[in-house]
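Colleague: Could you look at this predicted model? Sequence included:
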Amino acid sequence: MKLRITLLLALVSLSSIVFAQKASLSGKVTDRNEQAVVGATITLKGTVRAAQTNNKGEYVIKGLEKGDYTIVVSFVGLKSKTSQVSLSDNQSVSVDFKLEDDGISLNEVAVSTRRGIKGNETLPDVTDFRINAAKKNELIKLDNINANLAMNNSRQIFGRTPGISIWENDGSGIQLGVASRGLNPNRSWEFNVRMDGYDVTPDPMGYPEAYYTPPMEVVDRIEIIRGASSLQYGPQFGGLMNFVVRKPDISTRLTFESQNTVGSNGLLSTFNYIGGTVGRLSYTAYYQKRRGDGWRDNGYFDTDHAHFELSYAVSKKFKIGTEVTYMTTESQQPGGLTDVQFSQDARQSSRSRNWFSTPWLIPTLNAEYIFNEKTKLSWKAFGTIAERNSVGFVNAITTPDNLGNRQVDRDYYTTYGSELRLLTEYSALGLNNTLAAGVRYFNGHIDRKQQGVGTNGTEMDFNLSSGVYPRDLDFANVNSAAFVENIFHITDKFLVTGGVRLENISSTMEGKFNATSNLAPITRKRNFLLFGAGAEYKITPTTKFYSNISQAYRPVLISDLTPPATTDVIDPNLQDSRGYNFDFGYRGQVSNFLNFDIDYFHLSYDDRIGTIAQRINPNDPTSQTFQFRTNLGRSVSKGFEAYVEVDPVTAIFKRSKVGYVSLFASLAHIDATYQDFKTTSVSNGQIVESNLAGKRVENAPRSINRFGATYSLKGFSMTWQLSQIGKAYADASNTETPNAAATTGLIPAYSVQDLSASYKFLKHYNIKAGVNNLTDERYFTRRAGGYPGPGLMPADGRIAYLSLGVKF
């Protein structure tokens, strides 16, 4: 580690020498009271070069070519300023700025963020080669919330995001399981999950389970666009969830940060980060090590995360970069419980030999070119080399572990892809418009090996004791796509959006189903168009109505093409699920003490896939039955979401010497039901038909309500949060009474509280502490049919943590 840091610092020093012969800009930014403005952004308009002011309000941009530049200085709550400057070779020019208060909207945002309001924000209409206007979206700033980030506590992280349901069976924080609007939270697979705009799932079109989650200590923000992201990012019903990690610090040559956490059940976590900018070169690197024994018996995790990012401004208009992310995990899984076992002792476990591991490598390249002040181009190339490995005793939880040979299942993922995006502003028909367009190519391969006979040991060992894998499947998926979306600014207050996305998917499945049967090769090719439109109208400068409708699409997955048994049949005409998302809402802020976002949504999920019983000879009631997987029906999720946060101290007293209080409510009422969905069962040799119409969609609570309060005074902040989640069902038949194996049955309603606090002192230091599940509630959010169960999966009881940090 010391050698790597030494080499990096040497590279930085060399870069400084190389760029010393170029021109440079420097200066200081202050407010009207002559106080330094820390964190102001200095941009050279029409170029890729930028900087931020340091804690003295100073900035510097080195390595500039000679020429004329327009300097733009901006900071939330203050009026932006511009200045023209001409630079010659080797010339150093100093330009200072004094920013005045913005009396309309930005100042209100600034006052809010400096005082009590600490909640979610919304994305700008246009950002990062993407159009967000008229869409339901949230921007979760991790610095704004008190949460157990060392453990990726999703209940706190998404606490202010209405309608988010969470599976809390993985206390290690290795994987997030979240969804919205009645969709399935299984490894967040209904979202298009990305990091810095790159794919991080094995295959968004064939196996979208998110096994990789970045450490929240390095995540700057989480961008969520519900439903209507399909035009620009893919057809998923849930929309986009993009983790944006911290970018290189452009205010200094070197920033160093270390955050070290201890907690209940042997938790030890260390997070270390460096970053900075020298001339045209910017860099970041981080490493996180986290281990613990878990809340339940036979629970253990050990994870390592590493990330490196380097970007270089080749010229004032062209920038290139690379990112490399690596994760390795070792996780012992306690398995599931029966309902009786859960009521006796939720911490017990009868599975001591179940292990899970997901080594993950994501290399990427990127480039950005700015043609002029209105048009720019972005290119990203990315790949994934990863695995999903499990070994254990996987029989029903009612079957005791015989300590014999365990089952080994392994997936190998190899993917690569590329995206090219264009963003431009133009005038036509007397209107000022913004156009976003792009093309995408993805090539993914999954090598799936299952049902191997493993060792009879107790440790994590994926070796086979004998033979080969009875099931050995290959799944290949090639996806090409193109999209275009446009903002039409009808007036200063009213805009409309419209767009279309073209998708081409080619999927191939082949291989060995078991030791004696090969799977007939399956190839599926399809093309489809997605359309979307939206509108936005400003009622005041800080509030607006918004609405959008966008088609959605759920491609046939690898699991849909894999029959559970050799006698099962896959419909050769199996269709991809289709539908649409609709939103209508009102959001904004009132003065500097109230933020809100209230909306109605409607999600139609058509051509859902399921399995029914059929006879080999339909005309012979005595012929043999088989299971047939096909498109069976439709579900609809509709309801209301609301987020409100208010700072009563600011509202009443304007200013306070004893601190500020923020109160928030995140509310969702979700009616997720099946409209028409055929089912069958076999009773006494007869096929009995029925229908799920009117049944609630599984894993979809009707109410998801979270409330909280934050008190802040100077460097101190403390947040209390209450989560109240309604009941749900583990199966589509809405079974109330659990079965013996605890894989079906009711998932009862529950309430859980969290308390977290932080204190920043002496400029460079911080201390964080908290208690999750404050009242030590016993509850569960999931009944699992397979890994990490099977059985009922208890959530963690009360745990505490303490963290010390330093930043220079």
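Modeller: That came through fine.
Colleague: going forward, measure contacts and count neighbours with C-alpha atoms only.
Modeller: Fine.
Colleague: roughly how far apart are residue 469 and residue 354?
Modeller: Residue 469 sits at a distance of 18 Å from residue 354 (criterion: Cα to Cα, to the nearest Å).
Colleague: And the two? Which one has more around it.
Modeller: Neighbours were counted for residue 469 and for residue 354 using other Cα atoms under 10 Å; residue 354 has more, 27 against 22.
Colleague: Isn't residue 150 up against residue 269?
Modeller: Yes. Using Cα atoms under 8 Å, residue 150 is in contact with residue 269, at 6.7 Å.
Colleague: Check the contact lists of the two and give me the overlap.
Modeller: Counting by Cα atoms under 8 Å, 6 or more residues apart in numbering, the contacts common to residue 150 and residue 269 are 261, 290.
Colleague: The two: who's more crowded?
Modeller: It is residue 150, of residue 150 and residue 269, that has more neighbours when counted by other Cα under 10 Å, with 28 against 21.
Colleague: for the more buried one, what are its contacts?
Modeller: Going by Cα under 8 Å, 6+ apart, the list of residues near residue 150 reads 215-217, 261, 269, 290.
Colleague: Just send those back as JSON lines, with distance to residue 375 and secondary structure too.
Modeller: Output for those, formatted as JSON lines (distance: Cα to Cα, whole Å; DSSP: H, G, I helix; E, B strand; the rest coil):
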{"residue": "215", "distance to residue 375": "34", "secondary structure": "coil"}
{"residue": "216", "distance to residue 375": "33", "secondary structure": "coil"}
{"residue": "217", "distance to residue 375": "34", "secondary structure": "coil"}
{"residue": "261", "distance to residue 375": "45", "secondary structure": "strand"}
{"residue": "269", "distance to residue 375": "44", "secondary structure": "strand"}
{"residue": "290", "distance to residue 375": "43", "secondary structure": "strand"}
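Colleague: from those, which is closest to residue 475?
Modeller: Out of the contacts of residue 150, the one with the shortest distance to residue 475 is residue 215. That distance is 29.6 Å, counting by Cα to Cα.
Colleague: Which residues are in contact with the nearest residue to the closest one once chain neighbours are set aside?
Modeller: In this structure, residue 215 finds its nearest non-sequential neighbour in residue 152, 6.7 Å apart by Cα to Cα, 6 or more residues apart in numbering. Under the criterion of Cα under 8 Å, 6+ apart, the contact partners of residue 152 comprise 173-174, 215-216.
Colleague: Among the residues you listed, which one lies nearest to residue 572?
Modeller: Of these, the one sitting nearest to residue 572 (Cα to Cα) turns out to be residue 174, at 37.1 Å.
Colleague: Got another one to weigh against that:
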Amino acid sequence: MVFITVGSLSAQVSNTSNENKNNKSQDSIIPDKNSADNELKEIVVSASRKAEILDEVPSSVTLLSKKQIQQQLSISSNLSDILGATVPGLGFTTNRTQNLGQTLRGRRVLVMIDGIPQSTPLRDGAKDMRSLDPSVLDRVEVIKGATAIYGNGADGGLINYITKKPNPDKKISGTTEAGTAFSLIKPKETAGFFVSQLFTGKLNKFDYVVSGRYEETGLYRDAKGRVLSPEYGMNDLKNWNAFAKIGYDFNSNNRLELMYNYFESTQHTDYIAKAGVYGNFDSPTIGVKGQRPGEPEGTPYNHNASLSYTGENFIGKTDVNATLYFQDYLTLINYSDFFENNGQPATQSKKLGFRLNLNSPYELSSLVSGNITYGLDILSDITDTHLTDGRLVIPEMKMNNLAPYFQIKNMFGPDLVLKTGLRLENVNIDVPDYTTIGIRNYVNGTYVGGGVAVNGGALDFNALMFNAGLRYTKWNLFKPFVSFSQSFSVADLGLVLRAAKENTVNNTSIKAVTANNYEFGFSGAFEKLSYEGAVYYSTSKLGASYVYVDGNPQISRSPEKIYGFELSAKYRLHSKVDIGANYSFTEGKRELATQKVYLGGDRINPPKITAFTTFRPLEDWAIFLQMISTTGRDRFQPVNGAYTYGTGPIKSFTAFNLSSSYTFKEKSTIRFGIENLFNKDYYTVISQWQSNNMNYVKENGTRLTVSFAQSF
């Protein structure tokens, strides 16, 4: 194991050069005293769309290795949980199928699978983090701060899920795994199970990975044994994931690869939500027996497919990568009276895109060299929201995005890296004629806004985004970097159209969000200690914050400023014991006509403190203990005795998780994990800032996961 320390990175990452060839537990790998020098040699591809070592990346990056993902998967199979527990700067988990409010440094994050966008910027459903099963991941790359290199939607950064790669050493190998999970507080009806199968290998010039996983989660209970609310809940989910990747090597320089992933997660439960009393600690929203109306909520399907060609020295020394990709995604939320005459909304998004990426090296002298990365992104995104009875809520928005870009990487000697780049966004969105549906005003119970005939039209957005970064790597004790980057996104156009009062699209107040991100960071190592830190400042002249007006959600457009810092450290206490911790702090305000006000909890998470220790009593036995904590956040005063959306105070809490794995006979592994080890009784962060009765939901009580895996 090695500990990566870049910017705001705090992760344990397996060193690929030292992987155990017999599939033993990688926790048995002990780095030598110089491992800190090797940590920054880890390869990352998402920062500049080409493979490069972390030592040459002038920005904050978090890498989650396959081993760390498995470590967290033994505790929870929810990717929102996994990322919230491991990525500094990312918001706390919601413990829901929805990742609403789980921002990255106070801004929206772009989620991708192998570079295929999962986020739906035209109508943000906040379900993009749970877009596949974590068991198919080889690693996760998180790039923090406004990101010009990927464009629309990456205001706070990006999360790129990198799927598994084939094993080229055998014609066929694989792993079979089965397990169960259940509450230790009141096990009745909580038992779930999962089974998975993986095959991988190489046959002549073909290589492949094929896997499948099925999971049923059972009921989730809080620390008192009460059933958690089923709305957006993880209760009684049926999760399917099918994954295949097939590659063909024409020769050592040319490769063709086809990838497909299918993900489904729907809820099949006999429980309905019973509203609690917000602010009363002993009165949470719970699940009680009852018939849920409508179709099973969740994600009925998420199809992702890509065809990629990679050519090294394609023209001279220029490398090329061309990828054609496709996504078809559908999500359903709960049936409710939010819309006039009731209904169940479904958001569908279909994406078809093409990426052309080229890289050409250059050398001006023995002291000045580098490379130029350049290319073109083309994306078609069709998104709409409709009710399952056929009524249209948000019309079929058709977005065409054309974006050329280039990035220059300059090496001045072996220790100084300078990066600069530009991206030109050209976005066109066509909106057809439509008629709005009435939306419930929860203040007085009436329906407003319905029956407005809106004339469609074309919306055009253009933006030139710039980024630059400088990193100096000579001193192992202190490796600083500075960076500036811009981002561009269309701020939830669907929400604006849903409540449109104007009779034409061109009369609505629709403007893009552009953000500027400034950052200073450093990493360093001294003997057994490694550490890193970053300070950042982000501005946007026209931000996008959700506010409730007359009981309905709307987008408030006003200038925003966000700032914060992240600190991480790890220490090798003993040859068998590692300890580490990190701290993330974010704050933000927006400017109104007469005053500055804090950004709400849906944007700004409270300070996050995580700590861990890894203990290896035996070569094949590893124990991992993790702490997640917050000091809370209280920035707002109640209005007329009540808190509004996003303003509820967040109380402090501290919880612990435990996981362990033991490998015997080289290929057989037993794993177990305990979520909320000491059965801490507390509310989720999102349930506190949402400040309403129906969403006042507690976290899981103690929950055990046990599994057995057999490799061959």
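Modeller: That came in fine, so what should we check first? Just so it is clear, the model here is predicted, and its values are computed rather than measured.
Colleague: if we can go back for a sec, now, which of the contacts of residue 150 of the first structure sits nearest residue 444 of the first structure?
Modeller: The shortest distance between residue 444 of the first structure and any of the contacts of residue 150 of the first structure, using Cα to Cα, involves residue 215 and amounts to 25.1 Å.
Colleague: SS state for residue 265 of the first structure?
Modeller: Here residue 265 of the first structure is helix, with the state taken from DSSP: H, G, I helix; E, B strand; the rest coil.
Colleague: before we move on, back to that, name the member of the contacts of residue 150 of the first structure with the shortest distance to residue 561 of the first structure.
Modeller: residue 215 (33.2 Å).
Colleague: I'd say residue 607 of the first structure and residue 573 touch.
Modeller: No. The pair residue 607 of the first structure and residue 573 fails to qualify as a contact (Cα under 8 Å) at a distance of 11.9 Å.
Colleague: The two: which has the busier surroundings?
Modeller: residue 607 (21 against 9).
Colleague: Tell me which residue of the second structure lines up with that one.
Modeller: Alignment note (TM-score structural alignment): residue 607 of the first structure maps to residue 542 of the second structure.
Colleague: where's its match relative to residue 106 of the second structure, distance?
Modeller: Computed with Cα to Cα, the distance linking residue 542 of the second structure and residue 106 of the second structure is 15 Å.
Colleague: quick one, helices of the second structure?
Modeller: For the second structure, the helices identified by DSSP state H occupy 35-39, 66-73, 79-86, 493-498, 685-690, in order along the chain.
Colleague: Identify whichever of those helices lies nearest to residue 580 of the second structure.
Modeller: Go through the helices of the second structure one by one with Cα to Cα and the one that ends up closest to residue 580 of the second structure is helix 79-86, at 11.7 Å.
Colleague: Could you list every helix and strand that that closest one packs against?
Modeller: helix 66-73 (3 or more Cα pairs under 8 Å, 6 or more residues apart in numbering; DSSP states H and E).
Colleague: so residue 202 of the second structure touches residue 209, yeah?
Modeller: No. Using Cα under 8 Å, residue 202 of the second structure is not in contact with residue 209, being 9.2 Å away.
Colleague: Compare the two (neighbour count), which wins?
Modeller: Relative neighbour count places residue 209 above the other of residue 202 of the second structure and residue 209, with 24 against 20, counting by other Cα under 10 Å.
Colleague: Can you give me the neighbour number for residue 19 of the second structure?
Modeller: Counted by other Cα under 10 Å, the residues lying close to residue 19 of the second structure total 14.
Colleague: Residue 394 of the first structure too?
Modeller: Residues near residue 394 of the first structure, counting by other Cα under 10 Å, number 20.
Colleague: Same check on the one 10 residues further on?
Modeller: Neighbouring residues of residue 404 of the first structure were enumerated by other Cα under 10 Å; the total is 12.
Colleague: Pull the contacting residues for residue 281 of the first structure.
Modeller: Residues counted as contacts of residue 281 of the first structure (Cα under 8 Å, 6+ apart) are 12, 15, 310-313.
Colleague: Show me what it aligns to in the second structure.
Modeller: Under the alignment defined by TM-score structural alignment, residue 281 of the first structure corresponds to residue 206 in the second structure.
Colleague: residues in contact with the alignment partner in the second structure of residue 247 of the first structure?
Modeller: Matched by TM-score structural alignment, residue 247 of the first structure corresponds to residue 165 in the second structure. In this structure, residue 165 of the second structure makes contact with 138, 208-209, 245, judged by Cα under 8 Å, 6+ apart.
Colleague: what does residue 658 of the second structure give?
Modeller: Shown here is residue 658 of the second structure, whose contacts under the criterion Cα under 8 Å, 6+ apart are 75, 623-626, 673-675, 677.
Colleague: now do 7 Å
Modeller: With Cα atoms under 7 Å, 6 or more residues apart in numbering as the criterion, the residues that contact residue 658 of the second structure are 624-626, 673-675, 677.
Colleague: Please apply the same query to residue 212 of the second structure.
Modeller: Taking Cα under 7 Å, 6+ apart as the contact definition, residue 212 of the second structure lies against 196-198, 241-243.
Colleague: how near is residue 158 of the second structure to residue 628 of the second structure?
Modeller: Taken as Cα to Cα, the span from residue 158 of the second structure to residue 628 of the second structure is 23 Å.
Colleague: Could you check which of the two has the larger neighbour count?
Modeller: residue 158 (26 against 21).
Colleague: Report the separation between that one and residue 120 of the second structure.
Modeller: In this structure, residue 158 of the second structure and residue 120 of the second structure are separated by 13 Å, where distance is defined by Cα to Cα.
Colleague: any common contacting residues for these two?
Modeller: Overlap of the contact sets of residue 158 of the second structure and residue 120 (by Cα under 7 Å, 6+ apart) is empty.
Colleague: Just give me the match in the second structure for residue 727 of the first structure.
Modeller: Under the alignment defined by TM-score structural alignment, residue 727 of the first structure is paired with residue 632 of the second structure.
Colleague: Tally up the residues packed near its match, please.
Modeller: 15.
Colleague: ok, now the one 5 residues further on?
Modeller: Using other Cα under 10 Å as the criterion, residue 637 of the second structure is surrounded by 13 other residues.
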